[in-house]
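A.B. asks: Kindly return the folded structure for what I paste below:
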Amino acid sequence: MSASLFPDREAIGDLPNPMGLAGIEFIEYTTSRPQALGQLLEQMGFRPVARHRSREVLLYRQGDIHIIVNGHQGGLSGQAQPQEAPRLAAVALRVRDAAAAYQRALDLGAWAVPSQVEVMELNIPAIHGVGDTRIYFVDRWREFSIYDVDFVPVPGVDLHPPALHGLHVFGVVQYIGLDRLDDWTTFYGELFGFASMPREQSFGVLSTGSILASPCGQIYWQLIEPEPDTADFEGDELLHRVAFGCDDVLATVADLRTRGLEFVESTHGVRTQERGALTQTRLGSVSFELVRDPR
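C.D. replies: Got it, this is the predicted structure:
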């Protein structure tokens, strides 16, 4: 789709939405040091609220954001063993009908992820994403959610901790290979209805690459090609980081600094501003982006 068809942000929600996409249900990280990643998430305002019934998996939550920390050794079919440095391994999309969305993706050429379901677990359909990541389809997120089946609440905790400064998932940043922009734009466009935004329109403090907008108007997917002087990208295609929207970037940064987080300042032109901020990389691979979201 031509970005010129969508000159402003308000038009994005009127795009065709073939899967009934309605945002992101959860983000999953894998790591052999789940406690270390958990401590970092708690500094970001998340709280551990539930444990998986049969695997070493913890659910962290604040507001409407769910992050799954998967430290389970053994993994799933085709999934790499957790390494010490956390890896962004999966994104679960909220859709109108998970089975229908999954079948549509397969019909359009997506690769299926074999299901491995234990007793008392839900079968959540998934396809392969970039690298060895997965894209899940979830249609249970309202009154009855997937966590009501697969997870057991942590005793004595607030199961619904409020979001710090209105934090919510704004988007995902994906590093792609050289000359792969058209391929990935087509992938997200044909399967999910994402559309390219005008080059001059950007969010936050990291405006490189191409930004795709979801038809539901809730998610932005940023595709970044490698540059010779990019130290943290060695050529592999991968999901790199999550961007969180908030109502006031400077206030959010000030609060997070009191919790021990540090932010990138004056590196390659990146510094904390009213429009956005970037945390310094922790645990060898994890950084989070903050974006002022005027919605």
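A.B. asks: Going by C-alpha atoms from here, please, whenever you check contacts or count neighbours.
C.D. replies: Noted.
A.B. asks: Remind me what the top helix by length along the chain packs against, helices and strands.
C.D. replies: Identified as the longest helix of the chain according to DSSP state H is helix 181-192. On a contact count with 3 or more CA pairs under 8 Å, 6 or more residues apart in numbering; DSSP states H and E, helix 181-192 meets strand 195-196.
A.B. asks: which stretches of the stretch 151-295 of the chain form helices?
C.D. replies: 181-192, 249-258 (DSSP state H, counting those that start in this stretch).
A.B. asks: Can you lay out those as JSON lines showing mean neighbour count and distance to Val264?
C.D. replies: Converted to JSON lines, the helices of the stretch 151-295 of the chain look like this (neighbours: other CA atoms under 10 Å; distance: least, CA to CA, whole Å):
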{"stretch": "helix 181-192", "mean neighbour count": "16", "distance to Val264": "27"}
{"stretch": "helix 249-258", "mean neighbour count": "17", "distance to Val264": "11"}
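A.B. asks: So for Gly71, which of those helices sits nearest?
C.D. replies: Judged by CA to CA, the one of these that comes nearest to Gly71 is helix 249-258, at 25.4 Å.
A.B. asks: Can you list the helices and strands that that closest one packs against?
C.D. replies: Using 3+ CA pairs under 8 Å, 6+ apart as the contact test, the elements touching helix 249-258 are strand 276-278, strand 288-292.
A.B. asks: ok, for Leu108, nearest residue in space, not its chain neighbours?
C.D. replies: Excluding its sequence neighbours, the residue lying closest to Leu108 (CA to CA, 6 or more residues apart in numbering) is Leu191, at 6.9 Å.
A.B. asks: Which of the helices and strands packed on helix 249-258 sits closest to Thr133?
C.D. replies: Thr133 sits nearest to strand 288-292 of all the helices and strands packed on helix 249-258, at 18.4 Å, using CA to CA.
A.B. asks: Residues contacting the closest one, please?
C.D. replies: Applying CA atoms under 8 Å, 6 or more residues apart in numbering, the contact partners of strand 288-292 are 170, 203-205, 241-249, 274-279.
A.B. asks: how about this one, so we can line them up?
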Amino acid sequence: MSIQSQATASDRESILEVANPLGLDGIEFIEYTTSKPQALGQVLEMMGFRPIARHRSREVMLYRQGSMNVIVNAHIPALPDGAAPTDKPVIAAVALRVRDAAAAYRRALERGAWAVPSRVEVMELNIPAIHGVGKSRIYFVDRYDKFSIYDVDFVPIPTVDPQPPAVAGLHFFGIVQYIGNDRTEDWAEFYRELFGFTELPDEERFGILPKGRILRSPCQPSARFYLQLIEPEASVLDVEGDEHFQRIGLGSADVLAAASELTLRGVEFVESRGVHTEDRGALTKTWMGSVSFELVHNER
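C.D. replies: So this is what the prediction gives:
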């Protein structure tokens, strides 16, 4: 290899490092907290998820379909401030896959993130986390290939397939985040500076609810996901204190096929003048006062 080619390779690695400062590689799991885990579990099963494992020492259940993991946490206390979960489910955490969890955590703190104190009990993994929107956490996970975090903290449910197939190829597409008035720039900078997200132009939109600002993760295409930042309508008073993750976006190469299969499972979709199921996307009804899913056409 010539000196010139060595320099080129070095420069390329440097550019990639800057573009993906924490080494993001997709979403490992999304966690709900609720005091009604069975009811939420029924919703998840309608959506194609299956319960595959229970936590060793806490009231926590792991659901899975395809490459997606969803954790239902009814443990008290489940939230970072020690508050008990409520009847209405809340997206309390998002775990991001990274090359090196400790390194990603340190770098996030160096860039201004706030650490979440860990509450690790005996025989539990210590998964580093920072504060996200509202009272949520953002975890960093580097054990997701041959050995995973669930091998330590969870006990498989006997006779259950640990790798249930996804409905019509569903996969994590992204998360919708509700934010306060005039907070779009603040949150865009947060995700850009800490994680390397990039903003999509206004003309590049997905699904049937093209509101707010779309941010793209710096992951490789096979693991890429998006964040949608939505401010309240202009007529709504300031709601800065109610910022939170609102719903999960699920990608599918065939939205109509996915919606059809989910309908057979009992899922109802919103059909109104402004929102209806089509090949670009679909929106489920809301369960338990807060849980809904958005289907988005996505060729992964």
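A.B. asks: Next, the mean deviation of the longest helix of structure 1 compared to structure 2.
C.D. replies: Once fitted to structure 2, helix 181-192 of structure 1 is off its aligned match by 0.5 Å on average (mean CA distance after the TM-score superposition for structure 1).
A.B. asks: which residues in structure 2 does that helix match up with?
C.D. replies: Alignment of helix 181-192 of structure 1 against structure 2: residues 184-195, by TM-score structural alignment.
A.B. asks: need the next SSE after the helix ranked longest in structure 2, C-terminal direction.
C.D. replies: Assignment by DSSP H gives helix 3-19 as the longest helix of structure 2. Moving toward the C-terminus from helix 3-19 of structure 2, the next helix or strand (DSSP states H and E) is strand 24-33.
A.B. asks: What about Leu295 of structure 2, how many residues nearby?
C.D. replies: 30 (other CA atoms under 10 Å).
A.B. asks: That one maps to what in structure 1?
C.D. replies: Under the alignment by TM-score structural alignment, Leu295 of structure 2 pairs with Leu290 in structure 1.
A.B. asks: now do Val155 of structure 2
C.D. replies: Using TM-score structural alignment, Val155 of structure 2 pairs with Val152 in structure 1.
A.B. asks: Tell me how far that match lies from Trp141 of structure 1.
C.D. replies: According to CA to CA, to the nearest Å, Val152 of structure 1 stands 16 Å off from Trp141 of structure 1.
A.B. asks: Tell me which of the two has more neighbours.
C.D. replies: Ranked by neighbour count (other CA under 10 Å), Val152 of structure 1 and Trp141 place Val152 first, with 16 against 13.
A.B. asks: what's the spacing between that one and Glu190 of structure 1?
C.D. replies: Distance of Val152 of structure 1 to Glu190 of structure 1, given as CA to CA: 37 Å.
A.B. asks: Could you do Glu234 of structure 1 as well?
C.D. replies: For Glu234 of structure 1 relative to Glu190 of structure 1 (CA to CA), the value is 28 Å.
A.B. asks: and if you look at Leu290 of structure 1?
C.D. replies: Applying CA to CA, the value for Leu290 of structure 1 to Glu190 of structure 1 is 28 Å.
A.B. asks: Likewise for Tyr147 of structure 1?
C.D. replies: From Tyr147 of structure 1 to Glu190 of structure 1 the distance is 30 Å (CA to CA).
A.B. asks: Now do the same contact list for whichever residue in structure 1 pairs up with Val90 of structure 2.
C.D. replies: Using TM-score structural alignment, the equivalent of Val90 of structure 2 in structure 1 is Arg87. Neighbouring residues of Arg87 of structure 1 by CA under 8 Å, 6+ apart: Tyr29, Thr30, Thr31, Ser285, Val286.
A.B. asks: got these as JSON lines, with neighbour count and distance to Asn123 of structure 1 columns?
C.D. replies: Listed next are those as JSON lines, based on neighbours: other CA atoms under 10 Å; distance: CA to CA, whole Å:
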{"residue": "Tyr29", "neighbour count": "21", "distance to Asn123 of structure 1": "19"}
{"residue": "Thr30", "neighbour count": "27", "distance to Asn123 of structure 1": "19"}
{"residue": "Thr31", "neighbour count": "22", "distance to Asn123 of structure 1": "23"}
{"residue": "Ser285", "neighbour count": "15", "distance to Asn123 of structure 1": "30"}
{"residue": "Val286", "neighbour count": "19", "distance to Asn123 of structure 1": "29"}
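A.B. asks: of all those residues, which comes closest to Ile67 of structure 1?
C.D. replies: Ranked by distance to Ile67 of structure 1 (CA to CA), the contacts of Arg87 of structure 1 are led by Tyr29 at 7.6 Å.
A.B. asks: which one in structure 2 is aligned with the closest one?
C.D. replies: Mapped onto structure 2 by TM-score structural alignment, Tyr29 of structure 1 lines up with Tyr32.
A.B. asks: what helix or strand is the closest residue to its match other than its chain neighbours on?
C.D. replies: Setting aside the residues directly before and after it, Tyr32 of structure 2 is nearest to Ile91 in space (CA to CA, 6+ apart), at 4.5 Å. Element membership for Ile91 of structure 2 (DSSP H and E) is strand 90-98.
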